[in-house]
Each structure stands twice: as structure tokens, then as C-alpha cells.
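K.L.:
All I have is the shape, not the residue letters:
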């Protein structure tokens, strides 16, 4: 009796538990999709509802916003919205919004691998930006050119445009844009194996992103730093940096960045022979790239997963992902992907005892290897050319600095000479003024002296004339006196005579 009751209770409990979990499952299926929408998706939905209700001029701005939002998950959709915005902007002759559309189409076309279209729209954007004399905009378009040429593996041109962008941004003190271009330069130096230079620019960019609290930039910079650690086979440090970047990337909700980070983490764990973790992150990256429609990214993720499953001896999955790798490598012209796909198919079929198929795939992998090596050789040539152009550019910059320094020294000397001659001229002028003043003073004094001398001479002449007249008068009086009065001696002599009776 007790056993029957116990069994009945157990059946009810199991039934109730099953009903409980079934209810939870149904509720999750009903409500979770609504909550699982990202902030970007909710924003897209709200913009799509508003779009039919507004005038054409407002539609352009909404379409450009939709282009930015949709491009984060689907580049082709982003391009479609940008082209629609461009059509309306042209209709209303709104050059500012036309320029914005040109720039977006150039960037999205580059990501989709349509480089001819990317360069065409970048040219249109640059034309309008230069027309407006918008230096910040010109720097942004130069940066766009750099990213296009990187994808085209024309590293010398990429370096040229990045450096032009940096010059303008440094002049304008445009820190966030400057940080992005530093990161782009770091990426180019990484590709041409100048790892120290790459790390130098990377850390410059990271510092600016952190100062400006730019979380997208902080995550992107850490992703690039992790790639450098992977290349140095410092996988533990790479994993640490990638995980930091993933935490930061949660706040920006960018699937492109997330797909790159998870793919790089898969590579790091593969390097440490942790194939379970490599599979986990490889699948995350693969699924994200599928959502994005990133053809070369899908091919790369499929090649990684195929290699992981070979190591795990899961040959069926290794073959499946190798075939997918080949399909997407053909679509994106990914030479290394074709080589890895055929090589992995050969190894998997050999392990399964399918020697005929293994031999056929091995032959194809050898052919692919030759093509891949040719591409690698072209990459090596581009790398050497990039290093040469970099050295040339740095030499030009150094020579420019030296010329500027020499010019500054020359200008300084000229300024010193000008100052010297200026002081000399002033002193000469002062001396001339002093001499002339002395001359005129002396001349004036001489005139006064001559005048006074003349006056003295005249006075002297007058005095002498007066004196002569006085003397003449005296002499004349004396002559009269002498005439009228007898001489004293004569009187005395006659007096004596009279006394003596001689008279």
C-alpha cells in the first residue's frame, strides 16, 4: 500500500515538474524574443516606423542613420540604405548629405570587397569635402582611402594616406580620429612585419581611446594588441587581452568586432592545444560572420573549425567545414582558404581510409599551395615595398625636419643680421642726427660769434672814433692854450729879468 502511494506521488511530482518546465519553456519562447532584441534592432524598428511619415528632406537623415545601424550586422543592407539616401540627397541637391552617403558607401563597399566602387565613392566624398574646405572631413576621407588600400594589399598607398590623415588630425588636435588612424597604421605595420612600430602606434591609439572613454576604440585596440601577441605565440597574454576586449565590447554591441575577437580567441586556444575552447569560440565567430555576410570571414572561420575538428579526430565535421571553407574561399578569392580546405580534406579522408579521395585532395592542395605561395610572394613583395616606402617616407620626413631646422637656423641668422643692421642703422641715424645737430648748433654759434665780433668791432671803431675826436679836441684846446697863454718858463725868465731891472 505504501509502495503504491509512493509511486502515485512520484508520478504526480514528475507530471507536475514536467508541466512546470513546459510552462517555463512556452513563456520563454513567447517573451524572450522581445527582450532579446538589441538596442540597435529596437532603434531600427522605430526608425522604420517613422520613415513613411516624414518629408523627403527628413527621410535622408533617417536613411543615413539606418545605413549606419544596419551595416553593423549586414554591410549590404547598410549600402542599400546609403544608396537610397544618396538618391534623395541628389534630388534635393543637399551636398552635405550627399557627402555623408558617398563616405558610407565607400566604407561599406570596401568591407564587401568591392574596391572599385569603394574608391569611386571615396573620390566623390573627397571632392565635396575639399570644396567645403573641411579639414576634419578631408582627414577622415584620407583615412578611408588608407583602409581601402589595406584591403587591396597596397600597403605603400595605405601608409601614404594614413600619414596625410595623421598630419591634419594632429594639427586640429582631433584626438578620437587620430587614435583610429594610429590603430590603422599599427595594423599596416603589423602586416609588413614591423611589429615594434605596430605596437608603438597601437599603444598611442589605446592611450587616446582611454583618455576619451571611447569603448569601441578601447576594445578594437586590445583586439589588435592580442593579434600581435598571437603572432609572437604569446597565446596566454593574447587570451587575456582578447577577454578584456570582449568585456568592453559588450557595451558597444558591434558584431564585426565580436566576430573578430571570438575568431582570434579560437586561434589562441588552438595554439595552446585547448581544442574544446578553440571549437567554442570558433563556432561563435563563424555564426556571427554568417549573420554579417562576411564571405572571407566565413571562409577563415570554417578553415579554423576544420583544423580544430581534425585535431579532435571528428573527421565528419572536419570534412563538412573544409567543404564550406572551399565554397566561401572561391567566392572571396581566398587563396590560403582553398589550400587549407583541400589539405584538411586530404587528411580527414586518409584518416577514414578513403585513400583515393585523399590522394585527389592532396594533389589539389599542392596546386593550391603553389597559388598560395605565389600570393604569399606577392604579399612579400608588397611587404618589402611597404617597408621601402615607409623608410622613404620617414627619410623624407626627417629630411623635411632637417630642412625646416636649417631653414629656421637660416631665418634666425637672417633675423639676427636684420636686427644687427637695424641697430647699426639706428645708431648711424642717431650719429648722423647728432653730427648734423652739432653742425647746425656750431653754425648757429659761429653766426652769433661773428655777429658779436662785428658788433664789438663796430663798437670798438665807434669808441676809437670817439676817443680820437676827444683827443683831437684836447690837442686843439692845448694848441689854443699854448697860443693864448705864455710859456711858464718864458714868464719865469721875464719875471727874473724885471726883478733884476733888465727889462
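P.N.:
Done, it's in. All of these numbers come straight from a predicted model, not from anything done at the bench.
K.L.:
use CA for all of it now, contacts and neighbours both
P.N.:
Noted.
K.L.:
which stretch of helix or strand covers residue 57?
P.N.:
Element membership for residue 57 (DSSP states H and E) is helix 56-71.
K.L.:
In addition, the following structure is provided for comparison:
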């Protein structure tokens, strides 16, 4: 019992030291990103800086990533910065993916997809499909994961997008492998490997070779599995992909275990555990420690098996606690976002109401100006004042019409400045002659009213003078 407590204490202490060291490095990067944000002046630049912060926070603090991305989204939407909106939605979706809230992740990826379809950039549409495929794969919905991954692959093929094709084929191979459809998995993983060589992408070369090792291991072709695993190691090391390298070491350990070579199996399982633990890939560390327990037990080394069992329990508890915390975080964040959206909707409603009231006020003011013009025309006022009043009334009317139809034009043109300019030039071309005709008609009418009233006034004066003479 005492030994068990000591082992738990050592394991927890080791995890705390690693977390502290990693935290110090993270703080330096975050401080640098916040410093960059402070120097940004325009809304679009601030939106990009906020997205960069959000992207960095995604893996270890998804709640912060979420709120930073939301702020970036609001700024981007305010400035009609579609690229910024898309990035922010992607960041929010990835944060929900990290929190294992898959429905919310899909919801935000769909919103991103709508924007990318407006922008009509095939590579971005394909990338969004691929992100959705990864969420469905995490949810173990193989059918939908393949549907979206294959759509991404199709877009890559039609539009000749080699990088998208590479990632699509790699992920399709991985989806098939996890679903134990090994024939299809092998075809796509080989394609990904060949494309990675052409594109000189060492990391993907290493991942594809590791995936092929997994496939051949499941087929019990241990010689080929061993070969692919070993070939992946230098690529994964050079690209510092320690997560997949740990998986590769676990794969090699399993190969040697099934080939009844316990010493080599223990060697690679230990390497996998150390690498995963040092880099905080705790799920891989659990896989490696579980394998070491089996290996030591089969060799009769109960003490060593017990050590790794205690480590595995500690790691599993840590992972379970993190998963529960993620679930709570996900619910909390979803509710906070909902409340924020309610506030934003209310503010938007108030702004729209304010604008409508202003339009109503202007609409009421225009006929008042017309009545003032008519009133002035009946009084002894300079003709130019009447003409000026009439022109102002007409200008307000036509500007009011332009202001009134602007939201409709903006919505239908998807806020495209070019389309808006063309539409308003056409409207101006139609309204300008009408404006001039109405202006001449109105001024003429007001002048006639003025002249008639002057004549009537003069006649009245003449009649009074005649009466006086009589």
C-alpha cells in the first residue's frame, strides 16, 4: 500500500513538473501574441490577431480560444471581412471539437462552409469538408466522415489542388483503417504516401508510412508492418511529430510482442511511453503503459508490471478528469455563447429600430419641406428662396429613396462593393433625368402659385385704391 502511494506521488509530481515547464513556454508565446494585438489599429488587423491567439489556445485552453474567436468573428462581421469570419468560425468549431461537443463543432463548420461557398474558393470549401470529416470520424460516424472526406478529395481532383488531395487521401485512409476496411485503407494510404513524396512533405510521408504499418499489423503481416513502421521513424523525428512517433513505437512493440520477442517489445513500448508522457500525449502514454503491463506480466516481472499499472491508473484518472472538465466546459461555453448571442440580437434589434425611426423621421420631414415650399410660394418671399426650398425637398426625396433601397441591394449583392456601385449607377442614370423633370415641374408650379398670389394681392391692392378714390 505504501509503495502504491509512493508510485502515485512520483507519477503525479512528474506530470506537474512537465505541465509547469510547458506552461512557461506557452506564456511566452501568448504574451507575444497579446503584444501584437495591442499594436493593431484597424478592426480587420485586430480580427486576424485575435484569430491567431484563438488558434494557439485551441489545444490547451479551448474556452479562451472560443471567446477570442467570437470577438474576431464579431469584428470581421462588422467590417464584412469574410475571410476573418471564416477563420473565426473555424476556430470556434475546432474548440468545440477539442471539447468533444461534436454537434456544435459541425454547426460552426457548416456556417464556415456557407461563407466559403459565397467566396467560391474551392480549396477552402474542400478544407472545410475535411474538417467536418474529422469531427464525424471522432464521433465514429464512418459513413458521414467518408462522405465529407470524399467530397474534399473530389474537389481536389477537379480543381487540381495537390495539397488538399494529399490531406484528403491521408484522412480517408485513416478513416477506412479505423473502420477496419483495410483494402480501401491501403489504397488511399499508398496514394497519400506517393503524393507526399512528390510534394516533399516529410511529416505526411511519416504519417502515411505509420498508417500503412497499422494496416499491415491488423492484417497480421508482421514483416511488412515492421518495415513500414521503421521507415516512418526518420520522417516523424525530422518533422518532430511526436504524437505519431509514439503511435509508431507502440505499433512496433505490438509487432514484436506477437512475434514473441519480448525484449524488443518492451524497448519500443518504453520509448513510446517516455515520448508520449514527455510531450503530454497522455492517451498514447496510457496505450504504452497498458502494453508494458501485459509484457511484464507475461515475463513474470510483477513489480515492473505493478509500477506501470499505477502510472496507467494515474494517467487514466487524469484523462477522465479532463474529459469531465471538457464536458462541463462545453456546456458552460455553449450557454455563455447563447447568452452573448441574445444580447447581440437585442442590440442589433435596437440598432435596426433606431434606423427605422430615423427613416420614418426623414419620411415625415420630406412632405413637411414640400408644404413649407408651398407655404413660402404663397408669401411675399424672394423667388430664389422658394426655388431653393423646392430643390432641397426633391433632393431629400431622391436621397431617401436611395437610402431606403440600399439594404436590399447590399443583401442581394452579398455586400459586394462592385455590384453595389453598378446598381446605384444604373439607379442614378434612371433617377437623374426624372429628378430634373420633376425639379423643373415643381419649381414652375411653385413659381406659378407665387405669381398667381402676387397677382391676386396686386388686384386686391388695386381694388382698395379704386374704392378710396371713389
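P.N.:
Happy to help now that I have it. Worth saying up front: this structure is predicted, and the values here are computed from it rather than measured.
K.L.:
Next, the buried residues of the next helix or strand after the helix holding residue 57 of structure 1.
P.N.:
Next in sequence after helix 56-71 of structure 1, counting helices and strands by DSSP H and E, comes helix 75-91. Buried residues in helix 75-91 of structure 1, counted by 16 or more other C-alpha atoms under 10 Å: 75-86, 88-89.
K.L.:
The very next helix or strand once past helix 75-91 of structure 1: which residues count as buried?
P.N.:
Per DSSP H and E, the first helix or strand lying C-terminal to helix 75-91 of structure 1 is helix 95-112. By neighbour count with 16+ other C-alpha under 10 Å, helix 95-112 of structure 1 contains the buried residues 95, 97-112.
K.L.:
And helix 95-112 of structure 1, what does it pack against?
P.N.:
Packing partners of helix 95-112 of structure 1 (3 or more C-alpha pairs under 8 Å, 6 or more residues apart in numbering; DSSP states H and E): helix 56-71, helix 75-91, helix 115-131, helix 135-151.
K.L.:
Nearest approach to residue 47 of structure 1 belongs to which of the ones you listed?
P.N.:
helix 56-71 (6.7 Å; C-alpha to C-alpha).
K.L.:
Please report how far the aligned partner of residue 101 of structure 2 in structure 1 lies from residue 389 of structure 1.
P.N.:
Matched by TM-score structural alignment, residue 101 of structure 2 corresponds to residue 154 in structure 1. According to C-alpha to C-alpha, to the nearest Å, residue 154 of structure 1 and residue 389 of structure 1 sit 11 Å apart.
K.L.:
Kindly report the same for residue 371 of structure 1.
P.N.:
Residue 371 of structure 1 sits 26 Å away from residue 389 of structure 1, going by C-alpha to C-alpha.
K.L.:
And for residue 375 of structure 1?
P.N.:
20 Å.
K.L.:
same check, this time on residue 237 of structure 1
P.N.:
From residue 237 of structure 1 to residue 389 of structure 1 the distance is 32 Å (C-alpha to C-alpha).
K.L.:
higher neighbour count, these two?
P.N.:
It is residue 389, of residue 237 of structure 1 and residue 389, that has more neighbours when counted by other C-alpha atoms under 10 Å, with 17 against 14.
K.L.:
list the contacts for the more buried one?
P.N.:
Each residue near residue 389 of structure 1 by C-alpha atoms under 8 Å, 6 or more residues apart in numbering is listed here: residue 156.
K.L.:
Aligned counterpart of it in structure 2, please.
P.N.:
So, by TM-score structural alignment, residue 389 of structure 1 is left unmatched.
K.L.:
Does residue 389 of structure 1 belong to a helix, a strand or coil?
P.N.:
helix (DSSP: H, G, I helix; E, B strand; the rest coil).
K.L.:
what does residue 252 of structure 1 give?
P.N.:
Under three-state DSSP, residue 252 of structure 1 comes out as coil.
K.L.:
Correct me if wrong: it contacts residue 218.
P.N.:
No - the criterion here is C-alpha atoms under 8 Å, and residue 252 of structure 1 misses it with residue 218 at 10.6 Å.
K.L.:
which of the two has more neighbours?
P.N.:
Between residue 252 of structure 1 and residue 218, residue 218 has the larger neighbour count (other C-alpha under 10 Å), namely 23 against 17.
K.L.:
Aligned to the more buried one, what sits in structure 2?
P.N.:
In structure 2, residue 218 of structure 1 lands on residue 165 (TM-score structural alignment).
K.L.:
What's residue 301 of structure 2 aligned with over in structure 1?
P.N.:
In structure 1, residue 301 of structure 2 lands on residue 354 (TM-score structural alignment).
K.L.:
Counting neighbours, what do you get for its match?
P.N.:
13.
K.L.:
between the helix or strand where residue 376 of structure 2 lies and helix 82-98, how many degrees?
P.N.:
Secondary-structure assignment from DSSP H and E places residue 376 of structure 2 in helix 302-377. For helix 302-377 of structure 2 against helix 82-98, the angle by axes from the mean of the first three to the mean of the last three C-alpha atoms, to 10 degrees is 150 degrees.
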